[in-house]
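[1] this one's sequence-less:
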């Protein structure tokens, strides 16, 4: 994943003042997640199936 070519989007739950939120990027075959306060920091990268399972788990 070339970080200079990835388009990140903030969570729809992000308020107008920023704050604690995550950003997502759709990369072919994967979904990347990062902390919006630390855009140069670590990223989690999931294949699409694992990301769907992750979301299902945290929605419980």
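    All right, it came through fine. Values in this document were obtained by computation on a predicted structure and should not be read as measured data. Residues are numbered from 1 along each chain as shown.

[2] contacts and neighbour counts: CA atoms only from here.
    Noted.

[3] so residue 33 sits against residue 27, correct?
    No: the pair residue 33 / residue 27 is not scored as a contact, 10.6 Å apart, by C-alpha atoms under 8 Å.

[4] okay, pairing it with this:
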């Protein structure tokens, strides 16, 4: 991301408590970044923030409906 600040990464609240399923996320103006917290130099999944929010909303509805 040239010319911008480094993203602020945070551990997802949905990560497992065992320490083996850790996902970190970061937000930019238009994107959500997702990576494996155990491999911080590895690949980063990039999704438009609006699409990510719709995805999370859908997952929440599925969990609540179970």
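    That came through fine. All values derive from a computational prediction rather than experimental measurement.

[5] superposed, what's their TM-score?
    The TM-score (TM-score structural alignment, normalised by the length of the first structure) is 0.72; 58 aligned residues with a C-alpha RMSD of 2.2 Å.

[6] need the contact list for residue 9 of the first structure.
    Contact analysis of residue 9 of the first structure by C-alpha atoms under 8 Å, 6 or more residues apart in numbering lists 23-25.

[7] any idea how far residue 24 of the second structure is from the equivalent of it over in the second structure?
    Alignment note (TM-score structural alignment): residue 9 of the first structure maps to residue 10 of the second structure. Distance, residue 10 of the second structure to residue 24 of the second structure, using C-alpha to C-alpha, to the nearest Å: 5 Å.

[8] wait, a helix at residue 51 of the first structure?
    Yes: counting by DSSP: H, G, I helix; E, B strand; the rest coil, residue 51 of the first structure falls inside a helix.

[9] ok, now which ones touch it?
    Counting by C-alpha under 8 Å, 6+ apart, residue 51 of the first structure touches residue 31.

[10] just to revisit the earlier point, give me the subset of the contacts of residue 9 of the first structure that lies in strands.
    Among these, the members falling in strands (DSSP state E) are 23-25.

[11] which of those lies closest to residue 39 of the first structure?
    Proximity of those to residue 39 of the first structure (C-alpha to C-alpha) peaks at residue 23, which lies at 8.7 Å.

[12] count of residues packed around that closest one?
    Other residues within reach of residue 23 of the first structure, judged by other C-alpha atoms under 10 Å, total 19.
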